[in-house]
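Trainee: got a predicted model here, sequence first, then my questions.
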Amino acid sequence: MANDKNSGKSSLPLGYVALWILSVAFGVVVILIGQPALILVSIFAIVASFFAYILRDPDAVAPSRAEIRAAKVAAREKARQEQEAAENKAREDAERKAKADQAAREAQAKAAAEKEAAEKEAAEKKAAEKKAAEKKAAEKEAAEKEAAEKEAAEKEAAEKEAAEKEAAEKEAAEKEAAEKEAAEKEAARIAAAEAARVAQAKADREARLKAEAQRMAQIAEQQEHENAVVEDAGTQADDDEEIEALTEEDRIALKRLHERYSGKEGAFLEFVVSLYAKNGYTTNSLNKKENYALLDSPDNGPSVILRAKPYAEKYRAGQNLIRRLADDRKKTNVQMAVFVATSLFGRIATEKSKVRKIDLVDGRALLTMIRELED
């Protein structure tokens, strides 16, 4: 090997030759351009490369053919070994992969088996649950059917009992109704007989009262006539003229008033008081026994004593009643006195009223008051 290294058969490295040539060329160029200082760089490069060439490793620079062949053999062996190692590794990897695949297949098969077993178990469980549910539903249906049949039987029995009860109640009600109808007919017969008796008695009583009222009216009318004749003697001609001055309508209205309140002085007094009330007067007191009323005038006016008496058209209020009203005014201590009648007033009564300051409201004035309030 050493002989081969020193035999001169080795070639000079082209890199060093090229470096030397470049260094020399660089030195020539720097001289030509007038830069001799840069020649040192060229010299340094040549020297350094020379020493590097001397100190180089001849084996590394120029190996022998034997070494090259050995290296090739070693390389082929190494390649073979590497190929064998790769093949071994591939086989090992294939074996490992086969084992892994086998393990995966076994695991997959095991998982499939476990899944199948679980599915089978779940199916069996579901089937059992379904069977149990069907059994429970069947039992429930049977129980509901039995309960429905029992309820229907109870309902039928209750309806039958209710029908029997209703029939019995209807029969009892019809019997009671018949008895009640008979009792009502008997009571109606008795009531009719009693009503007829009472009606007859009432009619007899009313007839007696009517006759008595007519008799009393005649007596009162006669008394009024006598009083008028005594108190107003000598004024009959003037009164007749005043009577002729009344219209037919006024005569009829006054006649109806007299007929309505004849013998009922208290009722007539109340009627007149109601007329004054519509004009704003308020009733302080009403004395039916003495036949007068005390009224309060509207707007705090003077108090009024009022007397009212129904007369037939041909009779007049006399001076005695005027005097009595004046005495009642003094006794009750009021400021004003009013006398209302359904007929006209006599001459003497009119004169006395002026002296005693008593306001007179005759039939014509009364009709005017009534008509104004009706309007």
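Mentor: Looks like it came in fine. Numbering: from 1, shown residues only.

Trainee: only C-alpha atoms for contact and neighbour calcs from this point on.
Mentor: Noted.

Trainee: gap between residue 338 and residue 250?
Mentor: 22 Å (Cα to Cα, to the nearest Å).

Trainee: go on, residue 304?
Mentor: 27 Å.

Trainee: related to what we said a few turns ago, residue 338 and residue 250 - which one has more neighbours?
Mentor: residue 338 (20 against 15; other Cα atoms under 10 Å).

Trainee: next helix or strand past the strand or helix carrying the more buried one?
Mentor: Following DSSP states H and E, one finds residue 338 within strand 336-341. Counting by DSSP H and E, the next helix or strand C-terminal to strand 336-341 is helix 347-356.

Trainee: run the chain-centre distance for that following helix.
Mentor: Distance of helix 347-356 from the chain centroid (Cα atoms, centre = their mean, to the nearest Å) equals 78 Å.

Trainee: that helix vs strand 336-341, what angle?
Mentor: For helix 347-356 against strand 336-341, the angle by axes from the mean of the first three to the mean of the last three Cα atoms, to 10 degrees is 170 degrees.

Trainee: which strands and helices sit next to helix 347-356?
Mentor: Contact analysis of helix 347-356 by 3 or more Cα pairs under 8 Å, 6 or more residues apart in numbering; DSSP states H and E lists helix 319-332, strand 359-361 as its packing neighbours.

Trainee: now, of the ones you listed, which is deepest in the fold?
Mentor: With neighbours taken as mean count of other Cα atoms under 10 Å, these reach their highest mean count in strand 359-361, at a mean of 18.

Trainee: that strand: what's the following helix or strand?
Mentor: helix 363-374.

Trainee: elements contacting that following helix?
Mentor: In terms of contacts (3+ Cα pairs under 8 Å, 6+ apart), helix 363-374 is packed against helix 248-261, helix 265-278, strand 336-341.

Trainee: okay, buried residues for the helix or strand just after the second one please.
Mentor: Yep, that's helix 265-278 we're talking about. Counting by DSSP H and E, the next helix or strand C-terminal to helix 265-278 is strand 282-287. Neighbour counts over strand 282-287 (16 or more other Cα atoms under 10 Å) mark 282, 283, 286 as buried.

Trainee: cool, stretch 41-52 as well?
Mentor: Those would be 42, 43, 45, 46, 49, 50, for stretch 41-52 by 16+ other Cα under 10 Å.

Trainee: can you check stretch 353-371 too?
Mentor: Quick answer for stretch 353-371 (16+ other Cα under 10 Å): 353, 358, 359, 360, 361, 362, 363, 364, 365, 366, 367, 369.

Trainee: try this one next to it:
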Amino acid sequence: MTEPSEATAAADPSDPGSPAESSTAATGLRSVTTRATLAGVGVSLLLIVAIVLGSRMLRTFDSALLPYAVATVFLAFGVAYRYTVWISAPGARRLFKQGWRSLFSMENFRKAPTALPKMIATYLGFQKFLGARSHARWAAHQLIFWGCVLAALITFPLTWGWFTFTSGTGSGPGYEMRIWGFKILGFDSLNLLGWLMFHGLDIAAVLVIPGASYFLWRRMKDRGAATGQRFAYDLVPLIALIVISVTGLLLTFSSIFLHGGGYQFLAILHMVSVVFTLIYIPFGKFFHIVQRPAAVGMQLFKYTARENDEVFLCRRCQEPVDTGPYVENLRGTMRDLTLDFDSWAEYCPRCKRVLRGSAYLSHVKKGFK
């Protein structure tokens, strides 16, 4: 039998090191990058159009907030780009499809109409799964979460010119809150409602500072947290949140107690920290904020399967492993990744350890006799 020629071997796509496979991988990567770039550009353009229309053709757009608005456009591009790349991976793609299928399933809604609101409240809002790890971590995460949500709800509409405060006298105390040019309510800036309206970002900062400080302290002191941590990935987000919050509070302090002393410097420092953080979000640890809602769909997928008693039992000990559809979804993901041991998903963690130990005794240790 003759040996295959070099040309034949090079063109064999089954050869993992062949140029054919490398070319296929490169083509796939270019395709994903192209789709992600187009998605990012499309979302960015939609946001620009929304800013123009929502600010009534820029009539209510504050030019002093232009750097923040530009940063949000970059944020939109980055989130769309990274999300498209993420769901292009086999595991994430299956998670994404199954999650959305569960969310829009009328059968699921009929069987468990309150399941989705309950999961949104407990999994996204109050994040009860964190409480099982540590009550202190849960409390700190809640402070950061609600502080950032409050800040986003105030900052983004103001930055885009959607949300404005106007006064008939130009200096108050009576103000009108308008959204897209339509009056929502009028209030007196000297009463409690007015104080809350004008100090919402200060309240958000007061919530974020202790939460971020706790996690920063924990990463400095806890050996488990410090092991393997990276400065840019783990510490920079916390430092950025603290800098944003502190400089925001200092702006209020300067305007009230220092008659504007140092306000310009603080405003620039605050702007730089906010712009940096917005651009950082899609490509750092904060990206899990965007990923987390997709997990709600998967939780709903597992919940509805449990409601239908579709529990999969371990092939060895007959103990429950997970829901049947979830195990099959996991096996499908492993097959997509060309992992030839997808049947292991049908065993519980304890039995996997036992089987690995038995295989070691039979096939590895046996060679030392």
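Mentor: Noted; the coordinates are in hand. Predicted model, so just to flag it, every value in this text is computed and none were measured.

Trainee: any idea what the TM-score is?
Mentor: Taking TM-score structural alignment, normalised by the length of the second structure as the basis, the two superposed chains have a TM-score of 0.25; 145 aligned residues with a Cα RMSD of 6.3 Å.

Trainee: would a markdown table of the buried residues of stretch 41-52 of the first structure with distance to residue 65 of the first structure and secondary structure be doable?
Mentor: Shown next, in a markdown table, are those (distance: Cα to Cα, whole Å; DSSP: H, G, I helix; E, B strand; the rest coil):
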| residue | distance to residue 65 of the first structure | secondary structure |
| --- | --- | --- |
| 42 | 36 | helix |
| 43 | 36 | helix |
| 45 | 32 | helix |
| 46 | 31 | helix |
| 49 | 27 | helix |
| 50 | 26 | helix |
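
Trainee: of these, closest to residue 111 of the first structure?
Mentor: residue 49 (75.5 Å; Cα to Cα).

Trainee: burial of the nearest residue to the closest one once chain neighbours are set aside, as a residue count?
Mentor: Excluding its sequence neighbours, the residue lying closest to residue 49 of the first structure (Cα to Cα, 6 or more residues apart in numbering) is residue 16, at 6.7 Å. Residues lying near residue 16 of the first structure (other Cα under 10 Å) number 15.

Trainee: from residue 182 of the first structure, how far off is residue 174 of the first structure?
Mentor: 12 Å.

Trainee: returning to that earlier point: in the strand holding residue 338 of the first structure, what's buried?
Mentor: Those would be 336, 337, 338, 339, 340, 341, for strand 336-341 of the first structure by 16+ other Cα under 10 Å.

Trainee: ok, so of those residues, who is nearest residue 2 of the first structure?
Mentor: Closest to residue 2 of the first structure, out of all of the buried residues of strand 336-341 of the first structure and judged by Cα to Cα, is residue 336, at 185.0 Å.

Trainee: and for that closest one, nearest residue in space, chain neighbours not counted?
Mentor: Leaving aside its chain neighbours, residue 336 of the first structure sits nearest to residue 304 (4.7 Å; criterion: Cα to Cα, 6+ apart).

Trainee: in a strand, the one you found, correct?
Mentor: Yes - per DSSP: H, G, I helix; E, B strand; the rest coil, residue 304 of the first structure lies within a strand segment.

Trainee: pretty sure it contacts residue 338?
Mentor: Yes - Residue 304 of the first structure is within contact range of residue 338, at 7.2 Å (criterion: Cα atoms under 8 Å).

Trainee: from the chain's centroid, how far away is the strand or helix carrying residue 197 of the first structure?
Mentor: Element membership for residue 197 of the first structure (DSSP H and E) is helix 65-231. Centroid separation for helix 65-231 of the first structure versus its chain: 27 Å, with Cα atoms, centre = their mean.

Trainee: tell me how far the helix or strand following it lies from the chain's centre.
Mentor: Using DSSP H and E, the next helix or strand after helix 65-231 of the first structure towards the C-terminus is helix 236-245. Taking the mean of its C-alpha atoms, helix 236-245 of the first structure sits 80 Å from the chain's own mean (Cα atoms, centre = their mean).

Trainee: orientation of helix 236-245 of the first structure relative to helix 248-261 in degrees?
Mentor: 110 degrees.

Trainee: pull out the buried positions in helix 236-245 of the first structure.
Mentor: So, applying 16+ other Cα under 10 Å, buried residues of helix 236-245 of the first structure: residue 239.

Trainee: quick check: angle from it to helix 65-231?
Mentor: Using the same axes, to 10 degrees, helix 236-245 of the first structure lies at 150 degrees relative to helix 65-231.

Trainee: ok, now which ones touch residue 293 of the first structure?
Mentor: Residue 293 of the first structure is in contact with 269, 273, 283, 284, 285, 286, 287, 305, 306, 307, counting by Cα atoms under 8 Å, 6 or more residues apart in numbering.

Trainee: just the element for the closest residue to the first one other than its chain neighbours, please.
Mentor: Distance criterion Cα to Cα, 6+ apart; nearest residue to residue 269 of the first structure, sequence neighbours excluded, is residue 308 at 5.3 Å. If you go by DSSP H and E, residue 308 of the first structure is part of strand 303-309.

Trainee: what is the distance between that strand and the centre of its chain?
Mentor: 63 Å.

Trainee: quick one, that strand and helix 319-332 angle?
Mentor: 150 degrees.

Trainee: by contact count, what packs against strand 303-309 of the first structure?
Mentor: By 3+ Cα pairs under 8 Å, 6+ apart, strand 303-309 of the first structure packs against helix 265-278, strand 292-296, helix 319-332, strand 336-341.

Trainee: please repeat the previous calculation with a cut-off of 6 Å.
Mentor: Under the contact definition 3 or more Cα pairs under 6 Å, 6 or more residues apart in numbering; DSSP states H and E, strand 303-309 of the first structure sits against strand 292-296, strand 336-341.

Trainee: contacts for it, please.
Mentor: 265, 269, 292-297, 334-341 (Cα atoms under 6 Å, 6 or more residues apart in numbering).

Trainee: what ranges does the second structure have for its strands?
Mentor: Under the criterion DSSP state E, the second structure contains strands at 163-166, 174-179, 182-188, 311-313, 320-323.

Trainee: and residue 352 of the second structure, how far from residue 53 of the second structure?
Mentor: In this view, residue 352 of the second structure and residue 53 of the second structure are 58 Å apart by Cα to Cα.

Trainee: just to revisit the earlier point, closest to residue 192 of the first structure among the contacts of residue 293 of the first structure?
Mentor: Distances from residue 192 of the first structure to the contacts of residue 293 of the first structure, taken by Cα to Cα, are shortest for residue 269, at 40.4 Å.

Trainee: around the closest one, count how many other residues there are.
Mentor: 23.

Trainee: no further questions, thank you.
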